[in-house]
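1. this one's sequence-less:
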């Protein structure tokens, strides 16, 4: 697999596109007005303890208080002996916390007191003594080799814990030492600042998006990183020289006149990623709907092919859909509960193969996923860890006309509501004339197909009715004014 990273930089926002074999897989967007907060460390102050929820709200200087659950404070271990939230925190207490989930919708940020600071090869855990290895490194001998390499530096490790990252497979003992020294120095400055700062202030901000790309997304498959900003490419090369020299030669400035995202077709793919419908090469398609509680994905064949080949066509469509769904989850950054309605398959073996294909396609996903067996209703239930807003929530806002429903009342429905309102007004008030203000589509229907009904209503109430188009009204809006 060949992998390319494209970085588009403007003063207002930075966008990163991850391409695998020339196909867009992931998009990251960081706007100067609304930077992501995940990874930032704050000195917070407990403003409310909720014993019933085993949680607390913490003021960290944001618009809304952030949420801290007892599981993100207490030491990991035996659940039976874990202290309650009331034993750990009290109102007015200062606490050092880190953001693990950005504020989303009406919810505040999610916090943890288990601080973690990543470097190229390691994750530093100052409040732990454990040494672990990334679960993505599956070979047991390799896990032991890396753990031994780290523990050989026990004089530098002190009383803190570490997780060895997947990228450490290519690390040398010298580069591992460099990482430990860097993390020790950084934690020293964070500790010093946390003592001096007032509650509600940020103590440490995570790296900017281009630098996080270097720290977190460099692997053996990466061919190059193309950046359309000369200044940003220089900063990235300088960062690489200090922390990851192997990435230095892969960073290049793109000087072309044509926008870099246009050159690779990324803009078109982003637009497709905002639509409900995703087409499959076989002629089938996916319908993807995001709601507050979950995301639903419906798989359709798109055309009926006859009885003889129907089961085989359904099977092939579902296999293709499994690949497409894994890509769409990454591209749209969909998280939380996801329900997939594959086309019903008669053969048990086909169902098992589609499920395996989905799980294999999800192996490439950086976010943690968990797939359940096919339910009795033929649905596949899965979860995907959500730490930042989806692509739709970053780039879009709720439609003011339909208010997120995805549909509006028809002009015919609005007409009949107008008739009912006219009757209501005529019975309640002594009007000499009524004026109906409505959208163009509703007025057109009233003077055309519903003109007889309007005339009969006018005779019935004995009051003349005038009509007026209001160009700013939506199809659902209308007013009946007494003259």
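-> Right, received. Where do you want to start? Treat the numbers as computed from the prediction; the structure is a model and nothing was measured. Residues are numbered from 1 along each chain as shown.
2. rest of the way, CA atoms for contacts and neighbours
-> Fine.
3. Give me the buried stretch members for the lengthiest helix in the chain, please.
-> Using DSSP state H to define each element, the chain has its longest helix at helix 307-332. Of all the residues in helix 307-332, those buried under the rule 16 or more other C-alpha atoms under 10 Å are 311, 313-332.
4. Mind giving me the packing neighbours of it?
-> strand 23-31, helix 348-362, helix 391-395 (3 or more C-alpha pairs under 8 Å, 6 or more residues apart in numbering; DSSP states H and E).
5. from the chain's centre, how far out does the shortest one sit?
-> Helix 391-395 sits 8 Å away from the centroid of its parent chain (C-alpha atoms, centre = their mean, to the nearest Å).
6. Can you give the contact residues for that helix?
-> Outside helix 391-395, the residues that touch it by C-alpha atoms under 8 Å, 6 or more residues apart in numbering are 27, 29, 273, 274, 331, 332, 333, 334.
7. Flag every buried residue along that helix.
-> 391, 392, 393.
8. for stretch 348-364, same thing?
-> Going through stretch 348-364 with 16+ other C-alpha under 10 Å, the ones that come out buried are 350, 351, 354, 355, 357, 358, 359, 361, 362.
9. farthest-separated two in those?
-> When the buried residues of stretch 348-364 are compared pair by pair using C-alpha to C-alpha, the farthest-apart members prove to be 350 and 362, with a separation of 18.5 Å.
10. Nearest spatial neighbour of the spatially most central residue of the chain, chain-adjacent residues omitted?
-> The structure's the chain has its C-alpha centroid closest to residue 390; by C-alpha atoms, centre = their mean the separation is 2.9 Å. The shortest distance from residue 390 to any residue other than its chain neighbours is 4.8 Å, reached at residue 333 (C-alpha to C-alpha, 6 or more residues apart in numbering).
11. what's around residue 386, how many residues?
-> Neighbours of residue 386 under the rule other C-alpha atoms under 10 Å: 18.
12. this is the other structure I want to compare:
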């Protein structure tokens, strides 16, 4: 599979006077949008932070609730294994209330849910992931055999190492030096953590370049980030050789790449197709419902409208970052063969999604069911939860 060059746009976006940062990934060849994320500047993300945290309570079958300086965090039961203790209430018991342990935040708080954490601590770069506790070396499934052989002698003590696809661009010495540097940082985190006697921040990753280059699984999807464009001089300086400063008095960076228009469309329920048909996307608390309508495509056959709609739906699911249960009401199909073709098409279209998508089957009522892994909040959740509005009609670039 060939590697596709892409570039990132990272800049300030103001919506109804509220500050956001937007990160958009475009394909280099045709400037097509691949991914987009919004970051609320008034709410600092805790993802990646390492804390000494005090166990507040354990709930069997649910997980562990802990106290951190910002409030509370939650570790799911499946992630509540092999905790690194700083202070134990009893050396004979398993994890107990009052124990002080190391945790790392992996998901920010969403609505009423606490930030989600894990007892394993990891440092992630575009080239590899180091995790502790752990052991052994593994490789990305997309890393070629010759590259696996080149890196087969690399190993770590006390930690597991995942070598990513992007490591293929490095020679053995370069990769080893980067791994050694991050491993020393991990050692320091554990050393610092042992010095705390109460809930406290132990580590915060302030490397903006690494943050942006790991915001999406670029390498796993064979995407090579060539540059990061920004209109902020301070950010550009921090990005080093990867940064490209944009300045044009007549046309802002976000206007150049139509980010404001894209944002408006991603918040709209209706998506028009080139045939004149449309899809209606309704997000609810429980699930997302998508309806395919012929609308103005009166002369188009249902089968062609459904195929066109399937491509648009797969793209909208990815760009809007829809997750959970998704129900699609395609135009009526006359045979199982047509339905089978749509299922195969949806599976093919969602195969490259950065989140895991399971296309199930049609129900007795003719609705297609699928589920998508939740990694980030949806675009609507991120933007409208802050502004308490269903539709945002005033998007301004700073």
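-> Structure's in. What do you need? If you're wondering where the values come from, they're calculated on a predicted model, not measured in any experiment.
13. what would the contacts of helix 391-395 of the first structure look like in CSV with distance to residue 227 of the first structure?
-> What follows is the contacts of helix 391-395 of the first structure, written out as CSV (distance: C-alpha to C-alpha, whole Å):
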residue, distance to residue 227 of the first structure
27, 15
29, 14
273, 23
274, 24
331, 20
332, 22
333, 23
334, 26
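14. which of the residues you listed lies closest to residue 303 of the first structure?
-> residue 273 (23.0 Å).
15. I'd assumed residue 446 of the first structure was in a strand, is it?
-> No: under the criterion used here (DSSP: H, G, I helix; E, B strand; the rest coil), residue 446 of the first structure is helix, not part of a strand.
16. My guess is it contacts residue 454. True?
-> Yes: in terms of C-alpha atoms under 8 Å, residue 446 of the first structure counts as a neighbour of residue 454; the distance is 6.9 Å.
17. and these two? which has more neighbours close in?
-> A side-by-side neighbour count of residue 446 of the first structure and residue 454, using other C-alpha under 10 Å, places residue 446 first with 22 against 18.
18. State the distance from that one to residue 468 of the first structure.
-> Applying C-alpha to C-alpha, to the nearest Å, one obtains 11 Å for the distance of residue 446 of the first structure from residue 468 of the first structure.
19. that older thread, reformat the helices and strands packed on helix 307-332 of the first structure as JSON lines; add distance to residue 207 of the first structure.
-> Converted to JSON lines, these look like this (distance: least, C-alpha to C-alpha, whole Å):
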{"stretch": "strand 23-31", "distance to residue 207 of the first structure": "11"}
{"stretch": "helix 348-362", "distance to residue 207 of the first structure": "27"}
{"stretch": "helix 391-395", "distance to residue 207 of the first structure": "20"}
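20. Indicate which one of the ones you listed is closest to residue 225 of the first structure.
-> When these are ranked by proximity to residue 225 of the first structure, the top entry is strand 23-31, at 14.0 Å, counting by C-alpha to C-alpha.
21. now the aligned residue in the second structure for residue 352 of the first structure: how far from residue 146 of the second structure?
-> Aligned against the second structure by TM-score structural alignment, residue 352 of the first structure finds its counterpart in residue 340. Distance from residue 340 of the second structure to residue 146 of the second structure, counting by C-alpha to C-alpha: 38 Å.
22. and if you look at residue 262 of the second structure?
-> From residue 262 of the second structure over to residue 146 of the second structure (counting by C-alpha to C-alpha), the distance is 41 Å.
23. ok, the two, which is more surrounded?
-> A count of neighbours by other C-alpha under 10 Å puts residue 262 above the other of residue 262 of the second structure and residue 146, at 15 against 10.
24. Give the other helices and strands that the host helix or strand of residue 185 of the second structure contacts.
-> Assigned by DSSP states H and E, residue 185 of the second structure belongs to helix 172-193. Helices and strands touching helix 172-193 of the second structure, by 3+ C-alpha pairs under 8 Å, 6+ apart, are strand 121-124, strand 128-132, strand 200-203.
25. what about residue 406 of the first structure, neighbour count?
-> 10.
26. if we can go back for a sec, just give me the match in the second structure for the residue nearest to the centre of the first structure.
-> Taking TM-score structural alignment as the criterion, the aligned counterpart of residue 390 of the first structure in the second structure is residue 378.
27. I'd assumed residue 256 of the first structure was in a helix, is it?
-> No: counting by three-state DSSP, one finds residue 256 of the first structure to be coil, located in no helix.
28. Quick check: the equivalent of it over in the second structure vs residue 240 of the second structure, distance?
-> Residue-level alignment of residue 256 of the first structure against the second structure, with TM-score structural alignment as criterion, gives residue 248. In this view, residue 248 of the second structure and residue 240 of the second structure are 21 Å apart by C-alpha to C-alpha.
29. now residue 22 of the second structure
-> In this structure, residue 22 of the second structure and residue 240 of the second structure are separated by 19 Å, where distance is defined by C-alpha to C-alpha.
30. For the stretch 151-300 of the first structure, which segments are assigned as strands?
-> Along the stretch 151-300 of the first structure, counting by DSSP state E, counting those that start in this stretch, strands occupy 161-164, 201-204, 222-227, 251-253, 277-279, 285-290, 294-300.
31. Tell me which of these lies nearest to residue 53 of the first structure.
-> strand 294-300 (22.3 Å).
32. Would you quantify the distance from residue 426 of the first structure to residue 61 of the first structure?
-> Distance from residue 426 of the first structure to residue 61 of the first structure, counting by C-alpha to C-alpha: 55 Å.
33. whoops, I mixed them up, residue 247 of the first structure
-> For residue 247 of the first structure, the distance to residue 61 of the first structure equals 36 Å [C-alpha to C-alpha].
34. Of the two, give the one with the bigger neighbour count.
-> Counted by other C-alpha under 10 Å, residue 247 of the first structure and residue 61 do not tie: residue 247 has more neighbours, with 21 against 16.
35. ok, now which ones touch the residue nearest to that one when sequence neighbours are not counted?
-> When the adjacent residues along the chain are set aside, residue 247 of the first structure lies closest to residue 240, with 6.1 Å between them (C-alpha to C-alpha, 6+ apart). Taking C-alpha under 8 Å, 6+ apart as the contact definition, residue 240 of the first structure lies against 214, 246, 247, 248.
36. Many thanks, I have nothing further to ask.
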